[in-house]
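Visitor: sequence first, then the predicted structure:
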Amino acid sequence: MEDILKQVQQGTLTVEEAKIKLATYENLGFAKVDHHRKKRQGFPETIYGEGKSAEQISAIISAIRANNDYVLVTRITEEKSVEVQKNHPDLLYNNQAQILHSLRRSEDIFGTGYIAVVCAGTSDLRVAEEAAVTAEVFGCEVRRFYDVGVAGIHRLFDNIDEIQNATVSIVVAGMDGALPSVVGGLVSHPVIAVPTSVGYGASYNGLAALLTMLNSCASGISVVNIDNGFGGAYNAALIHKLAQRKEEG
């Protein structure tokens, strides 16, 4: 705020421009875009694509970009993304993650460590990729370890040294949801467990995996909601960012 007021005093910023920069949110009628989210929490506001029209998403993106923030839209179909990209052609779409996002800028990458995204099976990849792409857009380096579930646990052990060296692991699993417990017992960093809705009838659309993860006997595991790769990545990015600050300072 002080910097903005000094710019007005020096004549390098108009009063109208200062009002826009000082506004805590922008009212678009159908949405109130939170421009101070990055200042408060470290990351700009993310757009949840489900239930919004392409026109609404496009307008919100324009408001976010006017504030020089990067764009992250989750749960957006390819059909909607094509419409949005007509107004924002430089945005990238990841079909597997169902995410529309800005190209990550090199200046936004922080630290030298990395987040491990560990995925049990190929059927869980949509959620794992939502987590991986989200963390990358937030400025984190990500290393992917996919199809390493407990049904063939030797695949996990072949990668365990690299996973152990991560700042934090996001572990994605459906069916019995056992993978986070195994990883949690082998690493000395926080584990964010993400249950998926993958599985047969008694998996109850991910409820079985969720309960398994909540009841894990391994320490250091936190659990987010079913299929919430974004939520897992957000928490992991915060942990990673704090760890980098500690290392630097």
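Guide: Thanks, I have it. Here the structure is a predicted model, which is why all the values come from computation and not from measurement.

Visitor: hey, let's count contacts and neighbours off CA atoms from now on
Guide: OK.

Visitor: the helices in this protein, which residues?
Guide: Secondary structure of the chain (DSSP state H): helices at 2-10, 15-22, 37-41, 54-66, 78-85, 125-137, 154-157, 160-164, 179-184, 207-214, 229-248.

Visitor: compare the ones you listed and give me the one nearest residue 199.
Guide: Nearest to residue 199 among these is helix 207-214 (9.1 Å), distances taken as Cα to Cα.

Visitor: from the contact counts, what lies against that closest one?
Guide: strand 191-195, strand 221-223 (3 or more Cα pairs under 8 Å, 6 or more residues apart in numbering; DSSP states H and E).

Visitor: and the helices of the chain as JSON lines, adding mean neighbour count and distance to residue 223?
Guide: What follows is the helices of the chain, written out as JSON lines (neighbours: other Cα atoms under 10 Å; distance: least, Cα to Cα, whole Å):
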{"stretch": "helix 2-10", "mean neighbour count": "13", "distance to residue 223": "40"}
{"stretch": "helix 15-22", "mean neighbour count": "13", "distance to residue 223": "36"}
{"stretch": "helix 37-41", "mean neighbour count": "11", "distance to residue 223": "20"}
{"stretch": "helix 54-66", "mean neighbour count": "18", "distance to residue 223": "29"}
{"stretch": "helix 78-85", "mean neighbour count": "17", "distance to residue 223": "29"}
{"stretch": "helix 125-137", "mean neighbour count": "25", "distance to residue 223": "14"}
{"stretch": "helix 154-157", "mean neighbour count": "16", "distance to residue 223": "20"}
{"stretch": "helix 160-164", "mean neighbour count": "16", "distance to residue 223": "18"}
{"stretch": "helix 179-184", "mean neighbour count": "24", "distance to residue 223": "9"}
{"stretch": "helix 207-214", "mean neighbour count": "22", "distance to residue 223": "6"}
{"stretch": "helix 229-248", "mean neighbour count": "19", "distance to residue 223": "8"}
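
Visitor: below is an additional structure, to be compared with the one above:
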Amino acid sequence: MEQKEMIDLLRQVASGTMDVEQAALKLKEEPFEDLGFAKIDHHRAMRQGVAEVIYGEGKTPEQIFRIAEAMKEKGQKAVLITRMNKESAIYVGERLELQYDEVSRIGFIGEAPIKDGDGKIVVATGGTSDIPVAEEAARTAETLGNEVIRLYDVGVAGVHRLLGHLDELMEARVIIAVAGMEGALASVIGGLVDCPVIAVPTSVGYGASFGGVSALLSMLNSCASGVSVVNIDNGFGAGFLASRINHIERRTKE
């Protein structure tokens, strides 16, 4: 149940078109559903404004399908699936109308969202090898109702490539900086703009990068103010947080 649906339910009670017992039963049925191997949090959207997201890695194709099917049956209009492999995408796609992107490993079922964010989210990468993580962030933000601008392969090894996009950077409401190696991109961007910068270290790099730990530590030690950091390769977390920031003004008005 989404927040708007809960408000409609309460208005029906207030107007007398639904009695208290019916409303109480509906709310009682909603909190979670036990499938045996998973307990689906149907109240997530009501509490947090965004429905539960399916983390596909480690789940079988059938498990992903059953969870998604249960969500749709409960009235969830859109289902987002992260870290979904191609085998699972084929299985689920044969049973539900699935949109799947192999680069980001993002699956999406349901209605295309309205872009109702306050501004634009820019997703920038240090290199081409960072694009899978960046696309996870970008597509997550898009499925949560945001306009996303992509600036790929603009790392500090050729910083003029980044400076050629100053207009897009300055106009952004939030910027997601995705980089491996030494992870310097986030600090450079953070020193240029007045909006929040979400840094995503990636596991891209040679041996001494330690699978992204080097970039993570660099980003955590950034001297640029306004830079926050999510976990290594966590494009989803960055996209979700960027969406939250980009919807603050709208939620305040409501």
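Guide: Looks like it arrived, so ask away. Just so you know, these numbers come straight off a predicted model, no measurement behind them.

Visitor: TM between them?
Guide: TM-score for the superposed pair, counting by TM-score structural alignment, normalised by the length of structure 1: 0.91. Supporting figures: 246 aligned residues with a Cα RMSD of 2.4 Å.

Visitor: returning to what we had before: most packed of the helices and strands packed on helix 207-214 of structure 1?
Guide: Highest mean neighbour count among these (mean count of other Cα atoms under 10 Å): strand 191-195, with a mean of 31.

Visitor: so that one corresponds to what in structure 2?
Guide: Per the alignment by TM-score structural alignment, strand 191-195 of structure 1 matches residues 197-201 in structure 2.

Visitor: quick one on the thing from earlier: save the helices of structure 1 as a markdown table, and put in distance to residue 144 of structure 1 too.
Guide: Below are the helices of structure 1 laid out as a markdown table (distance: least, Cα to Cα, whole Å):
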| stretch | distance to residue 144 of structure 1 |
| --- | --- |
| helix 2-10 | 41 |
| helix 15-22 | 38 |
| helix 37-41 | 26 |
| helix 54-66 | 28 |
| helix 78-85 | 23 |
| helix 125-137 | 8 |
| helix 154-157 | 12 |
| helix 160-164 | 9 |
| helix 179-184 | 14 |
| helix 207-214 | 21 |
| helix 229-248 | 13 |
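
Visitor: these: which one's closest to residue 96 of structure 1?
Guide: Distance to residue 96 of structure 1, taken as Cα to Cα, is lowest for helix 125-137 among the helices of structure 1, at 5.3 Å.

Visitor: packing partners of the closest one?
Guide: Judged by 3+ Cα pairs under 8 Å, 6+ apart, helix 125-137 of structure 1 is in contact with strand 72-74, strand 99-101, strand 115-119, strand 142-145, strand 168-173, helix 229-248.

Visitor: give me the mean deviation of it from structure 2.
Guide: The superposed helix 125-137 of structure 1 is, by mean Cα distance after the TM-score superposition for structure 1, a mean 0.2 Å from where its aligned residues fall in structure 2.

Visitor: whereabouts in structure 2 does that helix align?
Guide: Against structure 2, helix 125-137 of structure 1 falls on residues 131-143 (TM-score structural alignment).

Visitor: which residues touch the matching stretch?
Guide: Residues outside stretch 131-143 of structure 2 that contact it (Cα atoms under 8 Å, 6 or more residues apart in numbering): 80, 82, 103-106, 108, 112-113, 115, 121, 123-125, 147-148, 150, 152, 176, 178, 202, 233-240, 242-243.

Visitor: now the buried members of the residues you listed.
Guide: 80, 82, 104-106, 108, 115, 121, 123-125, 147-148, 150, 152, 176, 178, 202, 233-240, 242-243 (16 or more other Cα atoms under 10 Å).

Visitor: pretty sure residue 169 of structure 2 sits against residue 175.
Guide: Yes: using Cα atoms under 8 Å, residue 169 of structure 2 is in contact with residue 175, at 7.5 Å.

Visitor: now do the shared contacts for these two.
Guide: Taking Cα under 8 Å, 6+ apart as the contact rule, residue 169 of structure 2 and residue 175 both touch residue 122.

Visitor: the closest residue to residue 96 of structure 2 other than its chain neighbours and residue 215 of structure 2: what is the separation?
Guide: Closest residue to residue 96 of structure 2 in three dimensions, ignoring its sequence neighbours and counting by Cα to Cα, 6 or more residues apart in numbering: residue 109, at 7.4 Å. Relative to residue 215 of structure 2, residue 109 of structure 2 is positioned 34 Å away (Cα to Cα, to the nearest Å).
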